[in-house]
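1. sequence isn't available, so here's the structure alone:
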């Protein structure tokens, strides 16, 4: 479907939209559609970013920089502005639209009821941009016009999206680890016990989560890092291996 056309008689306006879904059971495949948040005005620009992880280990006696090893790609990121205007509506307000966007950062009711709370997955759609499935990392709303009684009539919302993996892969290219069910980008204050409790309802599984992700020191987690979340049965297997390792260590001692 064309986004633009030089012939005015064939031009078809395509409205951008963000579809809000329940979290999916499989990577890259969103769950049931909850709602669609349409753009009143199509964005003037999109910012798309993609980066890769490289690691280099410093050597004290080295005369030059050490070689870097490729660790894999980071999730693709997209930033877009949404403009809302209700100046032509009688008793209109943009608050409902803004609150719908803000709600995409909170867990869905269904996921909360299963003791595995997760914010919804979203799909950004606009012309050729139809394959971006991810989650809303942040929303910043700026109200720019008010009615005499203080009702917000216009708003500009900056929405930051981050993609979710479309296929399963090993958690670490060198470890032969488990298949991830999901991924979580660490925020300030995140801990492995809190993540384990949120995902599996058992904070004690944080050690297995650390083993799966190759985390040697859980106190050195950094905001922005990604923790891979295996399926519960796979993590149970990892937990069993950890318990067995401890039993062997106790027997040897």
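-> Yes, it's here. Quantities reported herein were computed from a predicted structural model and do not represent experimental measurements.
2. all contacts plus neighbour counts: C-alpha atoms, from now on.
-> Will do.
3. now do the strands in the protein.
-> Per DSSP state E, the chain carries strands over the ranges 17-21, 33-38, 46-49, 52-55, 69-73, 77-85, 121-126, 129-146, 152-163, 180-185, 226-230.
4. packing partners for the third one?
-> Helices and strands touching strand 46-49, as assessed by 3 or more Cα pairs under 8 Å, 6 or more residues apart in numbering; DSSP states H and E, comprise strand 77-85.
5. counting contacts, what elements does the strand it packs on pack onto?
-> Checking 3+ Cα pairs under 8 Å, 6+ apart, strand 77-85 ends up next to strand 46-49, strand 152-163.
6. out of these, flag the one nearest residue 95.
-> With distances scored as Cα to Cα, the stretch of these nearest to residue 95 is strand 152-163 (6.7 Å).
7. what angle sits between the closest one and strand 180-185?
-> Per axes from the mean of the first three to the mean of the last three Cα atoms, to 10 degrees, the angle that strand 152-163 makes with strand 180-185 is 130 degrees.
8. putting a second one here so we can go through both:
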């Protein structure tokens, strides 16, 4: 549509929060690695390789933040991204006494481009400009997002034995429970354990409104 502005990229955090990118990245770098193994033997030439599986993909995103227009600290944006590396005790299935806790997963969105579900594997933050009082006003932030689970983002991935069909995704509404969601998708409320297992949920009542749930497809048999 004429006059429409550029589409802004953002990070969607597990649970539904969205962190805007003030400026769209200049480039994205996607890395995929397949492992191939071959046994070398004395007196033999190049060995025949055997496929040994696929590793999680990674997406490198460089973001730029600038708040010189209003003089506020740029940390109000970068701080929220830094928080993505901290453990979130509100995530389903968290049990801190047993060590079952983790930071949230994130997905990078930019128009029609949607990354795989990922975790922040590493972060490199550099403040590049300050006010006369020392307030940081500009920053560059490099993110390495590590693929969290099987995904068809950026095109189909290499098949592996036992790979399930792609999951549907359901955003939890206020008042919904796992059994109600199971009844909606499977026609059987007792199938809620499929949802719990797929999303690492130990307490079926601890499902927050706005959370995104993977909905596995049942076998046709």
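-> Alright, I've got the coordinates. Computed from a predicted model, the values in this text were never measured in an experiment.
9. TM-score for these two?
-> After superposition, the two chains reach a TM-score (TM-score structural alignment, normalised by the length of the second structure) of 0.62; 154 aligned residues with a Cα RMSD of 2.7 Å.
10. single out the most deeply packed of the helices and strands packed on strand 77-85 of the first structure.
-> A comparison of these by mean neighbour count, using mean count of other Cα atoms under 10 Å, puts strand 152-163 on top with a mean of 20.
11. could you tell me where it falls in the second structure?
-> Aligned using TM-score structural alignment, strand 152-163 of the first structure spans residues 136-147 in the second structure.
12. can you list contacts of that stretch?
-> Identification of contacts with stretch 136-147 of the second structure by Cα atoms under 8 Å, 6 or more residues apart in numbering yields 56-68, 71-75, 78, 116-131.
13. which helix runs longest in the first structure?
-> helix 232-252 (DSSP state H).
14. what packs against that helix?
-> So helix 232-252 of the first structure, by 3+ Cα pairs under 8 Å, 6+ apart, packs with helix 206-213.
15. coming back round to it: and the strands of the first structure: which comes nearest residue 243 of the first structure?
-> It's strand 226-230; of those, that one is closest to residue 243 of the first structure (Cα to Cα) at 17.8 Å.
16. and the angle from the closest one to strand 180-185?
-> Using the same axes, to 10 degrees, strand 226-230 of the first structure lies at 150 degrees relative to strand 180-185.
17. chain center to strand 226-230 of the first structure: distance?
-> 12 Å (Cα atoms, centre = their mean, to the nearest Å).
18. the match of strand 152-163 of the first structure vs the first structure, average distance?
-> Following superposition, stretch 136-147 of the second structure is found to deviate from the first structure by 0.6 Å on average (mean Cα distance after the TM-score superposition for the first structure).
19. map residue 13 of the second structure across to the first structure for me.
-> So residue 13 of the second structure corresponds to residue 20, using TM-score structural alignment.
20. contact partners for its match?
-> Per Cα under 8 Å, 6+ apart, neighbours of residue 20 of the first structure: 33-37, 104, 120-123.
21. and what of residue 101 of the first structure?
-> Counting by Cα under 8 Å, 6+ apart, residue 101 of the first structure has contacts 37, 139.
22. okay, the helices and strands packed on strand 77-85 of the first structure in JSON lines with distance to residue 206 of the first structure next?
-> What follows is these, written out as JSON lines (distance: least, Cα to Cα, whole Å):
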{"stretch": "strand 46-49", "distance to residue 206 of the first structure": "31"}
{"stretch": "strand 152-163", "distance to residue 206 of the first structure": "25"}
